[in-house]
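> can't give you the sequence, but here's the structure:
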C-alpha cells in the first residue's frame, strides 16, 4: 500500500509539473485594457471585463490544469498610457494576452508592442482595418467588427434607399479617418457622392459648428463617423438644429445597443446601424443576454459579446496547443473555427481577421418595443465574406 501511495503521489506530482511547464508561471493571465471612464465607457468599459469573466467561468476557471486570471485597466483613450500599461503587464506582471482595446490609436500602439514582444492581442473594441492591414501582426487578431463591415452595412443600405449624397462628421483620430474613408469609397462605388466632411475632437461637447456645416451642405445623409458619447451628443444636438426635420438623414456609422439605451428610443428611433450581435435575435443570444444582464445590469452589445468570444476562443486555443506559448497559440487561433454565441461559423483569416456575420439593424419606435432593451428590427444579415476585406487585398505582409 505504501509503494502504491508513493507511486500515485509521484504521478500526481508529475502531472502537476507538466501542466506548470506547459502554462508559464503556473497560470494563464489575460488583460482587458479599455476606456472605463471616458467617452467609450458604456461602449465597452467594465462590462467587457465582466464578459471576460463569464467566458472564464464557462470554461471552468482553468486551462491545462492551471487557473485563469483577469486583470484590467483604464487606458483613458491615450496611446501613451495604454503602451505603458501593456509593457508593464508583459514585462513584470506575466500577462499572456491583452484584449478589448477600445480606440483604434490605442489598439494599434498595443498591437505593435505585442508584435515586438511576441505576445497575443485580440481586439474587440477598436475598428480600424489597419489592425489586419498594413499594421498587422502575426500575433494580432481583430474579432468583433471593423470600419469596412460598418461601411458595407450602414453605408450600403442608405445608398440603396436613396441616400446618395453624404456629408461626414468625423472623429479626429485613426478610427474616424478609416470609417469616413471606407464609407466614402463604398458610397461612391454604389453611385453616390460625398459633398464634404468636417473633423471634431474626441469627446467634444459642442457639435453646433459642425452640424451647421452639415446642414448647409445640402447632403441627403449626414454620416456620423464617431462613436460612444460623441455619437449620442451629435444626435441630440442634431435634433435641436432640426436636421432630420429639414429632410436630412442621420447615419450612425458606429452605434450599438449601449448608445441607443443611453440616448433613448424617442431620440434614436429610425436610425440605421450595423452590429455584430443582437441579444434579442434568437433563443441562444437571448439566454446569453439575460446571463450578462445578471452580471452587469445591462444587455450586451457586439463589443461585450465579442470579448466573451475572444477570451473563450483564446482558452480553447491554449487547450488545443497544449501550451500558452505564443507561437503555438497563435497557430491554433488561425486554424480553429469559431463557434459560440457570437461567432457562429466564424473563421480566422491569415491576417488575423475573424470573419463572422454582421447585422443591419433599425432602431424601433417606442411603441414597437415589447420589453426593456428590445430596441432593434433586424433588416438584413450580412455574411462575413461580404462584410470584411479579403485578406489577400488587406495589405498585410503576412498574407501570402
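Structure's in. What do you need? Remember, predicted model here, so these are calculated numbers, not experimental data. Residues are numbered from 1 along each chain as shown.

> C-alpha from now on. contacts and neighbour counts both.
Noted.

> how far away is residue 53 from residue 380?
From residue 53 across to residue 380, the span is 31 Å (Cα to Cα, to the nearest Å).

> of these two, which one has the most company?
residue 53 (21 against 14; other Cα atoms under 10 Å).

> let me know the secondary structure of residue 48.
Here residue 48 is helix, with the state taken from DSSP: H, G, I helix; E, B strand; the rest coil.

> neighbours around it, how many?
Using other Cα under 10 Å, residue 48 has 31 neighbouring residues.

> for the residue lying closest to it once chain neighbours are set aside, the count of nearby residues, please.
Among residues not flanking residue 48 along the chain, residue 304 sits closest, at 4.9 Å (Cα to Cα, 6 or more residues apart in numbering). Neighbour count for residue 304, taken as other Cα under 10 Å: 28.

> so residue 304 sits against residue 46, correct?
No. Residue 304 lies out of contact with residue 46 (Cα atoms under 8 Å); the separation is 9.5 Å.

> just how off-centre is stretch 47-54 within its chain?
Taking Cα atoms, centre = their mean, to the nearest Å, one finds the center of stretch 47-54 at 13 Å from the center of the full chain.

> scratch that, stretch 267-280
15 Å.

> adding another structure so you can compare the two:
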C-alpha cells in the first residue's frame, strides 16, 4: 500500500486553497465590476437653462450636483461618477424626450432637478416605465406624491402644500383674510392656488377671484388691474421665477401695493436679489433652505457662491443634497441597480446641511423642516444677500401633507 506523503498533501491542500481563494477574489472582482452597469454611475441634471426658472435652477443646479460628486470623492470603488445635463425648455415633451434618451441610450442612472411641474410629471412617467430613479428638486405640484406617485419617484424639496400652509396660513391669521390670485396657467400654479385656497378657507378667509396667465408672461398689467378692482386685502402670486419678479414689479408700478399686500407663494432668494429690498421688503415667504441660517448652511453656500457668483436657491441646495444622498445609497448598496438603491435611499435619513433627520415616506415625499421668513428692509440688511429674517421653523411633520390625506396608490399596496 502506498504511503501518503503528508507534506505533499499539505502542499496540495495549500495549492487548492490558494486557487480557490484566487477564483473567489476574481469572481468577487467580476461581481463588483458588474455591480455598476456599463462601468460608470451617471447622474442627469434636467433643468431650465434658458427660461423663466433658469436663475433658480439652471447652471446653479449643475454646479450643485457636481459639487456633491466632488465632495463624495468622484468615484465608487474606482467606478467614475459622471454628471450630464440638459435644458428641458419648460416643455413637458422636451423633458420626456431627454429622459427617454438618457435612460434608453445613454445609460443615465438617475435624473435630478426638473424645475417645472409639467416636465416633472412627464419624466416620472418615463422613469416608472423604465424602472429608473428620478428625484424632483425643483418641481412643486403635490400630484407627484398623490395621483401621479411612482415607486421610483422622490419629491425632495418643496411642494404646493408646504408653500401654502406656511405663507397663506400665517397671512390669514394676521389679518389678510381676503385674497385674489394671479396664477400661472399650468399644473404647478393651479395646484398652488388650490392648496392656498383650502388653507385660506380653513382659517376663516375668503377668495374673491383669480386671473391666470401663461408661463413667461411679460405684461402683468391686466391681471393686476383685475386684482386691484377686486378689493382683496391680499394679492396671492401663484407663480414662480421671472413671472413672480415681473408681477411684483408691475404691482409697484401700478400702485397696487398702496392699498393691497402681496403674498408670494413661491419666491426664491434670487428673486429678492433681482427686485431689491426696497421693492421686496416685508414679503413673507416659505422656503426649504436659507443660506444664512447657521454655520453649516453658510459654509456650503459660500463655496457655491465661489463657483456660481450668487447665493444658492433652495433648489440648488436640494440638488446637492439629493445627489449626495443618491451616491451614498449606491455606495451602501454596492450597486447602481434601481431597486437596491431606491430601497437604500428610502430607509436612510437625510442628514446634512439641507436637512436634519429628513425621511423619504412610502409616497416618495421627503419630509423635512420648512421655514417661514420675512424679507428685510434695506436698513435691516447688514451685508450682501442678507435678505431674510426667519420668523418660524415649520416641523417636517406639519410642513407636508399627511399620509392620511394622500391619494398615492402605493400606500394601498
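Perfect, I can see it now. This is a predicted model, so every value here is computed, not measured.

> count the neighbours of residue 294 of the first structure for me.
Neighbour tally, residue 294 of the first structure, other Cα under 10 Å: 11.

> what's the match for it in the second structure?
Here residue 294 of the first structure is matched to residue 306 in the second structure, going by TM-score structural alignment.

> look up how far residue 60 of the second structure lies from its match.
According to Cα to Cα, residue 306 of the second structure stands 11 Å off from residue 60 of the second structure.

> likewise residue 403 of the second structure?
Computed as Cα to Cα, the residue 403 of the second structure to residue 60 of the second structure distance reads 32 Å.

> next: residue 42 of the second structure.
For residue 42 of the second structure, the distance to residue 60 of the second structure - Cα to Cα - is 18 Å.

> looking at these two, which is more packed in?
A side-by-side neighbour count of residue 42 of the second structure and residue 60, using other Cα under 10 Å, places residue 60 first with 27 against 21.

> in the second structure, where's the longest helix?
Ranked by residue count and defined by DSSP state H, the top helix of the second structure is helix 6-35.

> run the chain-centre distance for it.
48 Å.

> what sits against the residue nearest the centre of the second structure?
When Cα atoms, centre = their mean is applied to the second structure, the residue found nearest the centroid is residue 137 (1.6 Å). Listed by Cα atoms under 8 Å, 6 or more residues apart in numbering, the contact partners of residue 137 of the second structure are 112, 113, 114, 115, 155, 156, 157, 158, 315, 318, 319, 322.

> how near is the alignment partner in the first structure of residue 38 of the second structure to residue 67 of the first structure?
Using TM-score structural alignment, the equivalent of residue 38 of the second structure in the first structure is residue 25. Using Cα to Cα, residue 25 of the first structure is found at 11 Å from residue 67 of the first structure.

> ditto for residue 359 of the first structure
Distance from residue 359 of the first structure to residue 67 of the first structure, by Cα to Cα: 36 Å.

> pick out whichever of these two has more residues nearby.
Counted by other Cα under 10 Å, residue 359 of the first structure and residue 67 do not tie: residue 359 has more neighbours, with 24 against 15.

> can you tell me what the more buried one aligns to in the second structure?
Looks like residue 359 of the first structure aligns to residue 371 there (TM-score structural alignment).

> secondary structure class for its match?
Applying three-state DSSP: residue 371 of the second structure is strand.

> so the residue nearest to it when sequence neighbours are not counted, which of the three states?
Closest residue to residue 371 of the second structure apart from its sequence neighbours, by Cα to Cα, 6+ apart: residue 393 at 4.7 Å. Per three-state DSSP, the secondary structure class of residue 393 of the second structure is strand.

> is it true that residue 393 of the second structure touches residue 369?
Yes. Using Cα under 8 Å, residue 393 of the second structure is in contact with residue 369, at 6.7 Å.

> neighbour-wise, which of the two wins?
Per other Cα under 10 Å, whichever of residue 393 of the second structure and residue 369 has more neighbours is residue 369, with 21 against 16.

> residues contacting the closest residue to that one other than its chain neighbours?
Distances taken as Cα to Cα, 6+ apart put residue 396 closest to residue 369 of the second structure, at 4.3 Å, once the chain neighbours are dropped. The contact partners of residue 396 of the second structure, taken as Cα under 8 Å, 6+ apart, are 358, 367, 368, 369, 370.

> list only buried entries from the residues you listed.
Neighbour-count burial (16 or more other Cα atoms under 10 Å) applied to the contacts of residue 396 of the second structure gives 358, 367, 368, 369, 370.

> leaving out chain neighbours, which residue sits closest to the corresponding residue of the second structure for residue 180 of the first structure?
Aligned counterpart of residue 180 of the first structure in the second structure: residue 193 (TM-score structural alignment). Excluding the flanking residues, the one nearest residue 193 of the second structure by Cα to Cα, 6+ apart is residue 238, at 5.9 Å.

> next, count neighbours for that neighbour.
29.

> contacting residues for it?
181, 182, 183, 184, 189, 190, 192, 193, 264, 265, 266.

> residue 167 of the second structure: which of these is nearest?
Using Cα to Cα, residue 265 is the member of those that lies nearest residue 167 of the second structure, at 6.6 Å.

> hang on, isn't that closest one packed against residue 239?
Yes. In this structure, residue 265 of the second structure is within contact of residue 239 by Cα under 8 Å, at 7.3 Å.

> show me the helices in the second structure, by range?
Going by DSSP H, the second structure shows helices at 6-35, 58-72, 92-104, 117-130, 160-173, 187-202, 221-230, 241-253, 269-275, 277-280, 295-308, 314-333, 338-347, 396-399.

> will you turn these into a markdown table that also has distance to residue 209 of the second structure?
As requested, the helices of the second structure are exported to a markdown table (distance: least, Cα to Cα, whole Å):
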| stretch | distance to residue 209 of the second structure |
| --- | --- |
| helix 6-35 | 56 |
| helix 58-72 | 33 |
| helix 92-104 | 28 |
| helix 117-130 | 23 |
| helix 160-173 | 16 |
| helix 187-202 | 10 |
| helix 221-230 | 8 |
| helix 241-253 | 17 |
| helix 269-275 | 25 |
| helix 277-280 | 24 |
| helix 295-308 | 39 |
| helix 314-333 | 30 |
| helix 338-347 | 41 |
| helix 396-399 | 26 |
